[in-house]
Each structure stands twice: as structure tokens, then as C-alpha cells.
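Asker: Dropping a prediction and its sequence here:
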Amino acid sequence: MQAKGIAAFSAKQPLAPYSFERRDPKEHDVVIDIQFCGICHSDIHQARDEWGGSMFPMVPGHEIAGVVRAVGTKVSKYKVGDHVGIGCFVDSCRECAHCKEQLDQYCLEGNTPTYNGKERDGSAVTQGGYSNVIVADENYVLKIPKSIPLDKAAPLLCAGVTLYSPLTHWKAGPGKKVAIMGLGGLGHMGVKIAKALGAEVSVLSHSEKKRDDAMKMGADKFISTHDKENFKKYANYFDLIINTVSSADIEMHNYFGLLKLDATLVSVGAPDKPLSISPFPLIMMRRNYAGSVIGSIKETQEMLDFCAKHNITPEIEVIAPDQINIAYERVLKSDVRYRFVMDMAKI
């Protein structure tokens, strides 16, 4: 199946138009006309081979929202015209303990990334949502509630579930004090979701200019990390902190000190260099430092339904595909409020 996309041809070249072939639909496959695709910081990391192992040419994009064009003969979950999405992976082994527990993001055999991965049979490299059409197994396709506009649904498929999963796993809710480190594409979703879960929500940010935005999104507190006195003022205060920051230049011991006894700091941001961590703030209060990656297919559907119920959508700026390279540079400068979404109908 012929497809049009925007691809990285090497780590050093700007992204450019690319024509390529999608696989022929199988009996359990859904063919999706892509309407919108969000831009995730991890797209930039992989397009520029900052994590290593990038395969070129690469069509990035794993925040995909669109409309079903066709379905395979044995598809039971979707019909032509349905609003659907695809997130960060399009397959998994389906047989390991984690997959059987519906934790397929942690597939022990490794899930199949939506792009920059290999199909499970090794036949082809996967290509993502910076394109006009995609083919995927129905079991890895999400139903987007009609109350969520497709442009605003796209970032939920990565940014939304990346925050929903740890917030629900560590039981953010009434009576819990939750902090979100960073107010960007991930962080702003964390504020909205944590608030809807019923938690007291604080934003930890060095950017004072985002204070008003944080409060409008539902934050109860905005805590400036430039003011070092705040690390004393809020010592032993939080039940849960979610770190959405991708920079490795963070003095993590300061943030560990904000945790209560037995509380947890979870990193979901992915820096391209190792963090420097001292164990002593963890040891002294039996604190925990954890990680979390995206969410399962089950969690992602739960998140979409939760967002529809609570009228939660991301703050977005819609761009045309020919603006992609400018958008990448703006992401790196934190010059977006708060997620770019490409209108793939204009490709």
C-alpha cells in the first residue's frame, strides 16, 4: 500500500517528504487514514540518533489519530468510519507473563515500536504517524471517544498515558499530594490528570512564566525551583512526584528531599545522558525512585475514556507537515504551549 510521509534520512539531515510502502492489510488489520500526529520529544531523539540504533529512512510519530478506512475480514473491534488512535507500539509477543497480565508495554520479548522497530516477523522496519495512512492489528488500535476532537486526541496516545499510568499505579487521588516536575508536553497532562483523580497538585518548575498556565490547568501550587528555600519549605511534603524533565542536569537529591517517608519519585522523561544520583536522601527516609514507560493498551483505552469523562484535552498548536523542522527546533527551545500536532491531511 502506497503511503506519503515525512522522514529523517539520516541523523544530520532535516526531515523531508518520503514515499514508501505500507504492508498489505491482513485479516486482523485495520487501515487508518491519519488525520493528526503529535510531535513527541522522543521523535527528535530518535530522528537524530541520540539514543543509538536508529534505522533510516525513518518516519517518526507515535501519537496518531485518524479514521478507519478499511478492516480485515476477521476484525471485530472496529468498523469503517470509527475514530481511532495508535500509540507507541503496534504489537507484542502476546505470550509472556507481562502480556498475559495486560502489561504489554513491558513485554518480556520487547514490544514492536510504532516506528524505528522491526515487525515481529522481521520482514520490515516499522514507520510511524508522520504519514497519511497506517496499517495495524486491531488489538493495538485504540477507540477515540467522539467527544474528543482528533487533533487533541493525538497527544493523549503518548503524553496522556505516560502520565496516567504512573499516576494511577501509585494511586494518586484524594488525600494525596502530587508534584509534577516540568510543565511541558508531558507535565501539563500530568497536572490535568492528577487533578481529575482528586489529588492536591503542585508544579515544580524553574520557569516562572508558566505559573499562570499551571494554575489555569488546575494546579493547587506552583513551586519555583529557582528559589532554593522552597526545597526546605516543602521538605517531606509529597506522596508522589512525577519527573517529566528530559534534561540530565537536575540535582535529584533536592527533589528526593521533598518526598515523605515511603513516598516515590517516578521518572518518565528520558534524558540522553545518565543522571547523577546520591542514594542518601532515599536511604534516610525509605524513599523510592522508580521509572515508568508509556502505558499498556488497556491503560491507554482507560485513559482515553477517563479524559472524555472529565473533559481533559492537551494544549496544542496545530502545524502543517512542512513546518516539521521548525517545530523540532522550537521543541528544543521549549517554545511550544504545549504540544505540536501535525495536520496530516495537508501532507
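Answerer: Looks like it came in fine. Residues are numbered from 1 along each chain as shown.
Asker: going forward, measure contacts between C-alpha atoms and count neighbours the same way
Answerer: Noted.
Asker: Next up, the contacts around Val203.
Answerer: Ala179, Ile180, Met181, Gly182, Leu183, Val191, Ala214, Ala219, Lys221, Phe222, Ile223 (Cα atoms under 8 Å, 6 or more residues apart in numbering).
Asker: Tell me how many other residues crowd the residue lying closest to Asp262 once chain neighbours are set aside.
Answerer: Nearest residue to Asp262, sequence neighbours excluded (Cα to Cα, 6 or more residues apart in numbering): Arg287, at 4.7 Å. By other Cα atoms under 10 Å, the residues close to Arg287 number 20.
Asker: For the stretch 101-250 of the chain, which segments are assigned as helices?
Answerer: 150-153, 159-169, 187-197, 211-216, 229-233 (DSSP state H, counting those that start in this stretch).
Asker: Just put those helices in TSV and tack on mean neighbour count and distance to Leu275.
Answerer: Shown next, in TSV, are these (neighbours: other Cα atoms under 10 Å; distance: least, Cα to Cα, whole Å):
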stretch	mean neighbour count	distance to Leu275
helix 150-153	25	32
helix 159-169	24	20
helix 187-197	26	19
helix 211-216	16	26
helix 229-233	14	19
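Asker: Select, out of these, the one closest to Val245.
Answerer: When these are ranked by proximity to Val245, the top entry is helix 187-197, at 8.2 Å, counting by Cα to Cα.
Asker: quick one, that closest one and helix 159-169 angle?
Answerer: Interaxial angle, helix 187-197 versus helix 159-169 (axes from the mean of the first three to the mean of the last three Cα atoms, to 10 degrees): 40 degrees.
Asker: here's the one I want to compare it with:
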Amino acid sequence: MRAGQKVGIIGLGGLGQMGTRIAVLQGASVFVAEKKEQIWPLAKELGADGVAGDIAAFAGEQLDVIIDFAGFGTTTAAAIETVRDFGTVVQVGMGRLSAELPTGTLVFKQVTLVGSRSGTVGNIAAVYDLFATGDLTAKISPITFEEIPDALERLRKGDVDGRFVAVYP
């Protein structure tokens, strides 16, 4: 993404929070879709220009890029429907491992759909630089190894705000 672009973020979990903040720091206008209304204020704190329960709420914004950190199939389909003509949808989340996509929209709008599991070495170095300056922080919850099963259950239920980090005692 580049300064001046309009970026959509789907899912304000741990990665979505970082993606939102990085996009803001890069000079993008950011619009967040998050089902859990109780964390909508966090999107604003991170610098988002708008937040709603569904990315389709931002269809009029002509989003250049939408990054789907949720990946529930329906979220990916909504991203394809919402992104501007010739826009890009980046699939990161894997809430479901398959999806039914609106191929007519994909073709007629000439949307680029890209999967991503990580960035380049340069991308990662740039993120570390943002951490070093304090412009980017990660919301983490330290847990012990014994707490991992409970943490996984909380993740499954969608009852997590940020990232779990297992620590040695």
C-alpha cells in the first residue's frame, strides 16, 4: 500500500490491529470491518477513518486494497464485491479453508486476488523499525503453556483481543 490509498481491513484481531496501524502510518485512509462492536473504539484509536460491521458498508469509498484478516469466505466475497474496479484483495485469514467467490464480479471488475502468508525481508524489517520507534505496538496477552488449551478455546469462540504469547515461567 502507498500513501493516499484507501485501504479496507477485515478483522481487527491481532494481525488486523497491526495492519490497520501500519496502513495509517504509511499514509493510507483506513476503513475497518469488524463484527465485534465492543472493539470499534480501538479501530479509531489506531487511526481508522471508519469502522463498521461489514466491509460492504464502505462500498462508496472506492477502496484500492482490502486485506481480509478474517478469511471466512463470506468476508472474501464481500471484499471482492466492495473493492474498486481494478482493486486488490489480499487474503491473509483462514477462518474457513474454502470459499464461494463471486467470479462474475472478480472478472468484470478485474479484481486482483492475492494470498499472503508473510512479507518480504524488507517488509518485516520495516515493521521492526515501527516497533523500535514506538509507532507500532502489539496488544499481547502472555500465557503459560498450561493455559494454551484454554487460549485456543477462546480463539475459537472469538473471545480474544490481540495476540496470545506463550511464555516460559
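Answerer: Arrived safely, thanks for sending. The shown structure was predicted, so the numbers you read here are calculated from the model rather than taken from an experiment.
Asker: Okay, strands next: where are they in the second structure?
Answerer: 6-10, 29-33, 50-52, 65-68, 88-91, 112-115, 140-143, 163-166 (DSSP state E).
Asker: Now distance to Ile39 of the second structure too, for the ones you listed, in CSV please.
Answerer: CSV is the format used below for those (distance: least, Cα to Cα, whole Å):
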stretch, distance to Ile39 of the second structure
strand 6-10, 13
strand 29-33, 11
strand 50-52, 10
strand 65-68, 17
strand 88-91, 22
strand 112-115, 26
strand 140-143, 15
strand 163-166, 14
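Asker: Most tightly packed of those?
Answerer: Among the strands of the second structure, strand 6-10 has the highest mean neighbour count (mean count of other Cα atoms under 10 Å), at a mean of 28.
Asker: Where in the first structure does it fall?
Answerer: Here strand 6-10 of the second structure aligns to the first structure at residues 177-181, judged by TM-score structural alignment.
Asker: mean shift between the matching stretch and the second structure?
Answerer: Compared with the second structure after fitting, stretch 177-181 of the first structure deviates on average by 0.5 Å (mean Cα distance after the TM-score superposition for the first structure).
Asker: What lies in contact with that stretch?
Answerer: Against stretch 177-181 of the first structure from outside (Cα under 8 Å, 6+ apart): 172, 187, 190-191, 194, 199-205, 237-245.
Asker: Against Ala199 of the first structure, how distant is Ile86 of the first structure?
Answerer: According to Cα to Cα, to the nearest Å, Ile86 of the first structure stands 29 Å off from Ala199 of the first structure.
Asker: neighbour-wise, which of the two wins?
Answerer: Under the criterion of other Cα under 10 Å, the comparison of Ile86 of the first structure against Ala199 puts Ile86 first, with 31 against 22.
Asker: right, and that one touches Lys143 too?
Answerer: No - with contacts counted by Cα atoms under 8 Å, Ile86 of the first structure stays clear of Lys143, the gap being 9.1 Å.
Asker: Give me the buried stretch members for the helix ranked longest in the first structure, please.
Answerer: In the first structure, with assignment by DSSP state H, the single longest helix is helix 297-310. Within helix 297-310 of the first structure, the residues that count as buried by 16 or more other Cα atoms under 10 Å are Ile297, Glu299, Thr300, Gln301, Glu302, Met303, Leu304, Asp305, Phe306, Cys307, Ala308.
Asker: What of stretch 274-293 of the first structure?
Answerer: Applying 16+ other Cα under 10 Å to stretch 274-293 of the first structure flags Pro281, Leu282, Met285, Arg287, Asn288, Ser292, Val293 as buried.
Asker: quick one: the fourth one and Leu258 touch, right?
Answerer: No - with contact defined as Cα under 8 Å, Arg287 of the first structure does not count as touching Leu258 (10.1 Å).
Asker: roughly how far apart are Gly115 of the second structure and Val65 of the second structure?
Answerer: Counting by Cα to Cα - Gly115 of the second structure and Val65 of the second structure are separated by 13 Å.
Asker: which part of the second structure lines up with stretch 34-42 of the first structure?
Answerer: Under TM-score structural alignment, there's no match for stretch 34-42 of the first structure.
Asker: coming back round to it: which one of the buried residues of stretch 274-293 of the first structure sits closest to Val68 of the first structure?
Answerer: When those are compared for distance to Val68 of the first structure (Cα to Cα), Val293 wins out at 27.3 Å.
Asker: Please say which position in the second structure that closest one maps to.
Answerer: Aligning on TM-score structural alignment places Val293 of the first structure opposite Arg117 in the second structure.
Asker: Contact partners for that match?
Answerer: Val92.
Asker: again, 10 Å this time
Answerer: Val90, Gln91, Val92, Gly93 (Cα atoms under 10 Å, 6 or more residues apart in numbering).
Asker: Kindly report the same for Ile250 of the first structure.
Answerer: Listed by Cα under 10 Å, 6+ apart, the contact partners of Ile250 of the first structure are Leu275, Ser276, Ile277.
Asker: And it, how far from Gly182 of the first structure?
Answerer: Counting by Cα to Cα - Ile250 of the first structure and Gly182 of the first structure are separated by 11 Å.
Asker: cool, Lys195 of the first structure as well?
Answerer: Taken as Cα to Cα, the span from Lys195 of the first structure to Gly182 of the first structure is 16 Å.
Asker: that older thread, give the contact list for the residue nearest to Asp262 of the first structure.
Answerer: Arg287 of the first structure touches 239, 256-257, 259-265, 279-281, counting by Cα under 10 Å, 6+ apart.
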